[in-house]
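**Student:** fold the stuff below for me.
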Amino acid sequence: MQAKCGLVSVEELQRHLDDPAWRVVDCRFDLMDTEKGRADFNAAHIPGAVYAHLDRDLAAPVSAATGRHPLPEVALIEATIRRYGISAATQVVVYDAAGGGLAARLWWMMRWLGHSAVAVLDGGMAAWQAKGFAVEQVAQRPPEGTFQAQPRPEWVMDTEELSERLRAGRAPLLVDAREASRFRGEAEPIDSRAGHVPGALNYPFAQNLLADGRWRSSAELAEQWNALFAGQAPTEWAVMCGSGVTACHLALSAHLAGLPAPRLYPGSWSEWIRDPARPVAP
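**Tutor:** Below you'll find the predicted structure:
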């Protein structure tokens, strides 16, 4: 069977629920109530799913120099992925409440670590329940997998590199996934400063989705990216957001649209503004 590496429908996942080669990971999370995702998982989740906590599993502890969701050390995330029951031949399906804004983080991380057979569930838990498919409350404890990370460091851009290249006038094209009002500096409900990195473009990640939380078609996504880039797709570019999570949604969107893969700036806005000397555009 060909590996799924973009989106998977709820119907296809339902057909593979008993397939031992498939592993489902629930990534639901609420930034304002960090234990709500786990509580929602305990109340009802897709049968066989394991739970990934954004703060504890998919991010390292925050320090005075980092953003809100720094990437974990490779050895730690490798151990976490093994605990999920994932091995080299496992087809991984990740989901969240609806649109993939959180699940895309694990999708990107798996690919960054060399595992291409990973897909986001189109429409997430909302689409699954809308179809009336079965849910369960009991958490699964799968046998430990044998996943071995093969990280791709070239997929990541850190703050030091971005700062140096910005000063030298050769920064890559940067696309910010935050809402337009935050990007323009008109509102900032989360971070201490408003605005954006000079020269960045804005593509709010919600533009990738239909009203019901399912993804737009590849053709629609390609059209939106084409409009943003004025018909000239970049050869080198990077994506960011508030803390390096929803930026991964843009990476998935680019993948579906057939664009060259962007690098991820995991520190994103919340790390950029740690140093008040770094430039900010309103």
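**Student:** contacts, neighbours, all on C-alpha from now
**Tutor:** Will do.
**Student:** list the contacts for R68?
**Tutor:** V62, S243, G267, S270, E271 (CA atoms under 8 Å, 6 or more residues apart in numbering).
**Student:** here is a second sequence; please produce its structure as well for comparison:
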Amino acid sequence: MNWTTLVDVPTLKAHLDDPDWLVVDVRHQLSDTAYGERVYAEGHLPGAVFLHCDRDLSGPLTGQNGRHPLPDPAVLAERLGAVGIGPNTQVVVYDDAQGMIAGRVWWLLRWLGHTRVALLDGGLPAWLAAGEPLTQTVVTPQPRTLPLCLQSAWVSVDWVQSHLNDPAMRLVDARGPDRFRGENETIDPVGGHIPGAVNRFFKDNVLPDGRFKPADVLRAEWQAILAGAPADTVVHQCGSGVSACLNVLAMEVAGMPGSRLYAGSWSEWCADPARPVAR
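**Tutor:** As a prediction, the model looks like this:
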């Protein structure tokens, strides 16, 4: 069986010694970019490897392409292969931020064409709440070759700008409601949102304990947000193309596949003062 959205703690525990399974730790904080490596060294799930959101999961910054631009797919595939992800690997990814960073890995692997990837439902808190242990042992990955089969999973800033008033695009912003309104903006130099976007805070997809809401609940909530717009017209964005990936995943869990990501997101959009801003 392949897991392509979520995996619970008992299932992961039962497969920790499975050579075809790989656990990936992607804990990260925007305000402290050394946080992930530090807490990984202090304790992580048995057998887990570590990937860094900036170095491993993002491309070079130009000042115009957002805070977490997409990496070159060939470079990304090589890096993921180096930590042990091959064509038959079941990847389970986790963080301690309600899936905000883990969703990026899920989306990136699917973009490359690798569908055997799932989030640990509830992340690290769920693992600890179940009484499961952490370790400081760092494993030596068995390198594999991850083939590329790129999917049409994202859109460019030019595409978004050319579809601002087009029903072929239903733009959904995953940032918190205050930042969406242009209030309390402490990360990007400009506050506000892309005209026509609606707001779905990525944290609204999960329960208080960090596990995803049931599929039928998610489906009802997303249908209300989209107001009849087909799933394949939905384009997700956030501040830098990271937390929006969790909205893509939530729609998949809800049985509403086909949405895409505007990877550059608000940090790319607002880098050009000629682009319109709504508040």
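**Student:** what's the TM-score here?
**Tutor:** Put the two chains on top of each other and the TM-score (TM-score structural alignment, normalised by the length of structure 2) is 0.97; 279 aligned residues with a CA RMSD of 1.3 Å.
**Student:** whereabouts in structure 1 does stretch 245-265 of structure 2 align?
**Tutor:** Under TM-score structural alignment, the match for stretch 245-265 of structure 2 in structure 1 covers residues 248-268.
**Student:** which positions in the matching stretch come out as buried?
**Tutor:** Buried positions in stretch 248-268 of structure 1, judged by neighbour count with 16 or more other CA atoms under 10 Å: 248-257, 259, 261-268.
**Student:** same deal with stretch 209-223 of structure 2?
**Tutor:** Residues of stretch 209-223 of structure 2 classed as buried: G210, R211, F212, K213, A215, L218, R219, E221, W222, Q223 (neighbour count, 16+ other CA under 10 Å).
**Student:** any idea which of those is closest to A14 of structure 2?
**Tutor:** Among those, R211 lies closest to A14 of structure 2 (CA to CA), at 19.1 Å.
**Student:** list the residues that contact the residue nearest to that closest one when sequence neighbours are not counted.
**Tutor:** Leaving aside its chain neighbours, R211 of structure 2 sits nearest to G122 (4.1 Å; criterion: CA to CA, 6 or more residues apart in numbering). By CA under 8 Å, 6+ apart, the residues touching G122 of structure 2 are D8, Q98, G99, D209, G210, R211, F212.
**Student:** in three-state terms, label D19 of structure 1 for me.
**Tutor:** coil (DSSP: H, G, I helix; E, B strand; the rest coil).
**Student:** that one maps to what in structure 2?
**Tutor:** Taking TM-score structural alignment, the alignment pairs D19 of structure 1 with D18 from structure 2.
**Student:** how many residues are close by that match?
**Tutor:** By other CA atoms under 10 Å, the residues close to D18 of structure 2 number 12.
**Student:** residue contacts, A139 of structure 1?
**Tutor:** Counting by CA under 8 Å, 6+ apart, A139 of structure 1 makes contact with N42, G48, A49, V50.
**Student:** closest to G169 of structure 1 among the residues you listed?
**Tutor:** Among the contacts of A139 of structure 1, V50 lies closest to G169 of structure 1 (CA to CA), at 44.9 Å.
**Student:** between the two ends of stretch 257-277 of structure 2, what distance do you get?
**Tutor:** In stretch 257-277 of structure 2, first residue to last residue: 29 Å (CA to CA, to the nearest Å).
**Student:** how about the helices in the stretch 1-150 of structure 1?
**Tutor:** 10-15, 36-43, 54-57, 74-83, 103-112, 124-130 (DSSP state H, counting those that start in this stretch).
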